[in-house]
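Peer 1: Following is a predicted model, sequence given first.
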Amino acid sequence: MEIKQGIQRFYMLDGNKEIGEVTFTEEHPLVLSINHTYVDPHYRGKHIAKQLIQAVVDLAVKEHKTIDPVCSYAKAWFQRNESAQAILYKKKP
C-alpha cells in the first residue's frame, strides 16, 4: 500500500485500488483545512486514515502552514495527538 498526493488530497492505493483519501482546501495561503477523510470499509482498523492525516501534517510543516481540522476524524486525530497541537490554526474570536 502506498500514499500518493493529488490536487488538494492524499490517497492510498492497494495495487491499483484506491482505498482511502483525505481532502483539504487552502482557505488562506497559510492554512490547510482538512474537510474529508474516508477509508474503504474493508480496510478500516489498519491505521490508514491516521497515515493520511499525517501526510497532510507533514505537508503543512514542510510548507510552514497550519491546519484547520474541519472533518470529525481530523478533529479527533488532533485531540489524540498533543504533539501536533502546535500546527493547529488558531481562529480569531
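Peer 2: In hand now; what should we look at?
Peer 1: When you work out contacts or count neighbours from here on, use the C-alpha atoms and nothing else.
Peer 2: Will do.
Peer 1: How many residues are close by K46?
Peer 2: K46 has 10 neighbouring residues, counting by other CA atoms under 10 Å.
Peer 1: Please list all residues in contact with it.
Peer 2: By CA atoms under 8 Å, 6 or more residues apart in numbering, K46 lies in contact with nothing.
Peer 1: Just say helix, strand or coil for it.
Peer 2: coil (DSSP: H, G, I helix; E, B strand; the rest coil).
Peer 1: any idea how far R80 is from it?
Peer 2: 17 Å (CA to CA, to the nearest Å).
Peer 1: adding another structure so you can compare the two:
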Amino acid sequence: MSGKIQHEFDGKKGSFFLEEEAKRVAEMVYVMAGPKKMIIEHTEVDESLKGQGIGLKLLKELVGYVRDENIKVIPLCPFAKAMFQKKEELRDVLN
C-alpha cells in the first residue's frame, strides 16, 4: 500500500478512501444521521489489497476523525461492526 488515506465529506455523507493511479482501491462510506452521529454504511477493499489490514486502517482513520469531532458512530457495515467487536480500544466512539 503506497497511498495516503484521504477523506471527503459533503456535509451529509462522506468516505475515507485510498486511491492508486486515480482509482479508488479501498473505501469506507458513511452518512451523517445528525450533527454528531455517523452511520458507517459499507467498506470495500479491492481484491488486490485483501488481507493487508486496509479496512482496519480506514476504520482507524475514521475513528481518529470522529474522536476529534466528538461524533458517535453506528456501524451498520458488517465489517466495521466486526472490527469494533474485536478492537476494544476503538469502542469509545460507538453510539
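Peer 2: Cool, got the structure. These figures come from a predicted structure and were not determined experimentally.
Peer 1: After superposition, what is the TM-score?
Peer 2: Comparison of the two superposed chains (TM-score structural alignment, normalised by the length of the first structure) gives a TM-score of 0.89, and 89 aligned residues with a CA RMSD of 1.0 Å.
Peer 1: List the residues that contact the equivalent of Q85 of the first structure over in the second structure.
Peer 2: Aligned counterpart of Q85 of the first structure in the second structure: R91 (TM-score structural alignment). Shown in contact with R91 of the second structure (CA under 8 Å, 6+ apart): 84-85.
Peer 1: looking at the second structure, which residue lies furthest from center?
Peer 2: E21 (20.9 Å; CA atoms, centre = their mean).
Peer 1: show me the contacts for that one.
Peer 2: Contacts of E21 of the second structure (CA under 8 Å, 6+ apart): none.
Peer 1: Name the residue closest to the centre of the first structure, please.
Peer 2: Mean-position check on the first structure, CA atoms, centre = their mean. Result I53 at 2.8 Å.
Peer 1: longest strand of the first structure?
Peer 2: Longest strand of the first structure, by residue count under DSSP state E: strand 17-28.
Peer 1: is it true that K81 of the second structure touches P75?
Peer 2: Yes - K81 of the second structure sits in contact with P75 when judged by CA atoms under 8 Å, with a separation of 5.2 Å.
Peer 1: neighbour-wise, which of the two wins?
Peer 2: P75 (20 against 14).
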